[in-house]
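In: Provided below for reference: sequence and predicted model.
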Amino acid sequence: MRTQSRRRPPRATLAAVAAGTLLAPLLSGCWVGAGGAGSGGDAVNVLMVNNPQMVELQKLTAAHFTKDTGIKVNFTVLPENDVRDKISQDFANQAGQYDVATLSNYEIPIYARNGWLKEMDPYVDEDPGYDEQDVLKPMRQSLTGDDGKLYGQPFYGESSFLMYRKDLLEREGLTMPANPTWQEVGEIAAKLDGAEPGMKGICLRGLPGWGEVMAPLTTVVNTFGGTWFDEDWNARLDSPEWQKATKFYVDLVREHGEAGAAQSGFAECLNNTTQGKTAMWYDATSAAGSLESANSPVKGKMGYAPAPVEKTESAGWLYTWAWGIQNASRNPDNAWKFVSWASGKEYEQLVGDEFGWSNVPAGKRASTYENPDYRAEAAAFQEMTRKAIEQARPDDPGVQPRPAPGIQFVGIPEFTDLGTQVSQEISAAIAGRQSVESALKKSQQLAEEISEEYEGR
């Protein structure tokens, strides 16, 4: 765990090391790309994360996309940390090994700024069947570069909301407000402790990682009135708002949260909620599909409410796994054809027909939420999910102007390193190894190093 500040490279060198700072430490191992040194002929090389919906895409491609277009797709499928590393290497060097890769709304604006991605507007304009306006506005905005041009298309999207055992609230005589505040959620969590043997009131991520504990915590900071940096790039992690939000979060999870909270991330909270060990859970909207799946012990018992707030009208984050086309791609036209198919309406219909509508990569298109088949299968959560995504404000998530976009992250290359180091301090506070005040004092020092590089820009 870092406690001392360190010297950062001169401002002029930041662009040159962007690829290295985008993702913390590079993973060792052999290059595992498919298709040789870049795609050849009509083939398209795709590097993607190994989540279940991507694996289903891989299964459907040959029998549908390739059959219809004649374009072969070579997939390289890796776990999230590994895939981010490989993408960073290939795209930063413009090696052209892969034509298409899965990128999030964190990376795409940064990659676009560095000239690593193909602009997609010309393809969208010539492909009216894709129906870009059907893509939910927050998703379109989050995949747009500084120049106002599109550089990504979403495969699926999510926000965050509160999931709770409505049967237990009813039994205990409690009512979940239509738009709960965090203070109200804390009070309900205290009353739900022990509602069933061994049950805790709430599950909140405490696992270190910029995409683990820092994702929900940053949304709490935003709505409590805090920000990582003010509009002049002054670090603000020692502000009263950060102190209040972080102390609330840490106290809540320590007093009414899951056992082993400092090592609990999304997967652990999903297991705890499914197994009846926690009564509430604040996390990604995508979790609802698992909670409502046919074999879930809590199917039909869950209620869903907007992300809790304090000073803002909404607080949910915004995230998407999206497709980006490498600027050095040797087959950009065929790459777009794949992207158009994989993110299009027809693909969602195909998944619904082949695997069931609960498996559809939703959260990106308005038409999905108007589809009667999807609405029926996802009735418990689909409307709340859509509302959460549409209310997300990636350019204005708090009470003050920000110097960079992002709700649960700060859209700069250095954030992966900064967010990870700060998360380690917060997790240590959750584990009881240090106070919140000590954690934020160290975190402020880390953030001030970034301030020094960005002030005056």
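Out: In hand now; what should we look at?
In: for the rest of this, base every contact and every neighbour count on C-alpha atoms.
Out: OK.
In: quick test: name the residue nearest the centre of this protein.
Out: With distances taken as C-alpha atoms, centre = their mean, residue 319 lies nearest the centre of the chain, 3.6 Å away.
In: gap between the closest residue to that one other than its chain neighbours and residue 320?
Out: Distance criterion C-alpha to C-alpha, 6 or more residues apart in numbering; nearest residue to residue 319, sequence neighbours excluded, is residue 158 at 5.4 Å. Remark: distance between residue 158 and residue 320 (C-alpha to C-alpha, to the nearest Å) = 6 Å.
In: likewise residue 154?
Out: Note on residue 154: its distance to residue 320, by C-alpha to C-alpha, is 6 Å.
In: neighbour count: the two, which is higher?
Out: Each of residue 154 and residue 320 has its neighbours counted (other C-alpha atoms under 10 Å); residue 154 has more, 30 against 22.
In: excluding chain neighbours, what is closest to the more buried one?
Out: Counting by C-alpha to C-alpha, 6+ apart, the residue nearest residue 154 is residue 322, at 3.9 Å.
In: ok, and here's another one to check against it:
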Amino acid sequence: MRLHTIILGLCSASAIAFGAHAESITIATVNNGDMVRMQKLTDDFTAKNPDIQLQWVTLEENVLRERVTTDIATRGGQYDVMTIGTYEVPIWAKQDWLLPLDNLGDTYDAGDIIPAIAGGLSLDGKLYAAPFYGESSFVMYRKDLMDKAGLTMPEAPTWEFIADAARKMTDRASDINGICLRGKAGWGENIAFLTAMANSFGARWFDENWQPQFDQPEWKNTLQFYIDLMKDAGPQGASSNGFNENLALFQQGKCGMWIDATVAASFVSNPTDSTVADKVGYALAPDNGLGKRGNWLWAWSLAIPAGTQKAEAARKFVAWATSKAYLELVASKEGWANVPPGTRTSLYENPEYQQAAPFARMTLDSINSADPTHPTVKPVPYVGVQFVAIPEFQGLGTTVGQLFSAALAGQSGVDDALAAAQAAAVREMTRAGYIK
């Protein structure tokens, strides 16, 4: 009996000692569905790495961006792993704010990452963030409502077709909106959608000399078209709706169409969460016949700030969460249709995934068709499809997003919103030294 007690005591002492020596890393992430799912699966990581404990900070998209930007710029050291996007990576890498991810382990296979996605997360050929999921944007639509309206969705629709279909599919008495689009202010919310849309209308943020272009007719055409469409066929309170709000509306059967991130496809087609899972079709983002579609290119990725004191533990987590093995883990728990999309070529070559995900080909085609180096119809001095890859864009994009969201809410007119956007852009670009 005494020996048994001694052994138990030794075991307890070992557990206490282990707990004292376990390294804790803090991960800042966005409250999107794939990241929430990742947190539920981290027992797999801790089982393989019992000396590492995970602390999560999960935030809404705009708040996440604000917090991680402040922390990394001041080298605050709050986070050991950050969820950041394609916009931040090259800018922050150039500032030496991120650690290069050139050694994620022998089995990681960085060469399997889709080239368009890897290119946006690299600087001088080095990967500075590992993609957790990659995306473009496309049209998700209700096939039953399209049939009821007597229409057939083309694989590559025009904006004219989308607008006509949205108005015909709208049934206010049944609480069905013909279309749901982002209206919530933010450079990564409504501005992501509107910038990609504007590209297809021939608009651009700046000309070759960095002169703002909101006073040009292409931007007026874009914003007027968008606001008229949302007024006629969009939901009430659309100026407060971002990705998550529109996802909920679509899943509840309240949207005829939704043009947004390709990553949403697994959520709208999942019968556990979506009341219309068996009725969803997919098409490429619309165009206006000018050679550019209104689709973007993005990856939510995991990066390690240069200020961390726990780089090795952070690297192990990043490698786990963005590996082929993680995709297989999700598939084993939730099915192939629910694995994080858009990151690895091998996923799109997997017959099980192709069969389980009817949106797979359209997602890959959308990703591959976006060109960050030539995003617009006319020449521009910047890189980025739904954003402009300069440090000033984060603040300026949010300011313009607030102006456009207010116009959608009816608090200002289109002309006033564009004039204010032009003035804000001229002021910021002059202050930053881009123009005199």
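Out: Yep, that arrived. Given the structure is predicted, the values throughout are model-derived calculations rather than measurements.
In: any idea what the TM-score comes out to?
Out: In this superposition the chains share a TM-score of 0.88, using TM-score structural alignment, normalised by the length of the second structure; 413 aligned residues with a C-alpha RMSD of 2.4 Å.
In: residue 99 of the first structure against residue 331, yeah?
Out: Yes: applying C-alpha atoms under 8 Å, one finds residue 99 of the first structure in contact with residue 331, separated by 6.9 Å.
In: give the residues shared as contacts by the two.
Out: Residues within reach of residue 99 of the first structure and of residue 331 at once, by C-alpha atoms under 8 Å, 6 or more residues apart in numbering, are 39, 44.
In: the more surrounded of the two?
Out: residue 99 (29 against 22).
In: what sits against the equivalent of that one over in the second structure?
Out: Counting by TM-score structural alignment, residue 99 of the first structure corresponds to residue 80 in the second structure. By C-alpha under 8 Å, 6+ apart, the contact set of residue 80 of the second structure is 25, 26, 27, 304, 305, 308, 309, 310, 311, 314.
In: circling back: which position in the second structure pairs with the residue nearest to the centre of the first structure?
Out: Checking TM-score structural alignment: residue 319 of the first structure goes with residue 298.
In: residue 215 of the first structure too?
Out: In the second structure, the residue matched to residue 215 of the first structure (TM-score structural alignment) is residue 192.
In: equivalent analysis for residue 256 of the first structure, please.
Out: Looks like residue 256 of the first structure aligns to residue 233 there (TM-score structural alignment).
In: tally of neighbours for that match?
Out: Residue 233 of the second structure, neighbours per other C-alpha under 10 Å, totals 27.
In: grab the nearest non-local neighbour of it.
Out: residue 178 is the one closest to residue 233 of the second structure (C-alpha to C-alpha, 6+ apart), at 4.9 Å.
In: against the second structure, where does stretch 418-434 of the first structure fall?
Out: So stretch 418-434 of the first structure sits over residues 396-412 in the second structure, by TM-score structural alignment.
In: what comes into contact with that stretch?
Out: So stretch 396-412 of the second structure is in contact with 183-187, 189-191, 223, 227, 230, 237-239, 413-414, 417-418, 420-421, 424-425, 428, going by C-alpha under 8 Å, 6+ apart.
In: likewise for stretch 113-127 of the second structure?
Out: Taking contacts as C-alpha under 8 Å, 6+ apart, the residues outside stretch 113-127 of the second structure that touch it are 86, 89-90, 93-94, 100-102, 128-131, 134, 297-299, 342-345, 367-368.
In: kindly report the same for stretch 227-245 of the first structure.
Out: 217, 220-221, 224-226, 398, 400-403, 410, 436-437, 440-441, 443-444, 447-448, 450-451, 454-456.
In: in which helix or strand would I find the residue nearest to residue 233 of the second structure?
Out: Following DSSP states H and E, one finds residue 178 of the second structure within strand 177-180.
In: give me the helices and strands touching that strand, please.
Out: Other elements packing on strand 177-180 of the second structure under the criterion 3 or more C-alpha pairs under 8 Å, 6 or more residues apart in numbering; DSSP states H and E are helix 159-169, helix 217-233, strand 255-261.
In: just put these in TSV and tack on distance to residue 139 of the second structure.
Out: Shown next, in TSV, are these (distance: least, C-alpha to C-alpha, whole Å):
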stretch	distance to residue 139 of the second structure
helix 159-169	9
helix 217-233	15
strand 255-261	4
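In: which one in the second structure is aligned with residue 244 of the first structure?
Out: Per TM-score structural alignment, residue 244 of the first structure is aligned with residue 221.
In: what's the neighbour count on that match?
Out: Other residues within reach of residue 221 of the second structure, judged by other C-alpha under 10 Å, total 15.
In: over to residue 60 of the first structure?
Out: 17.
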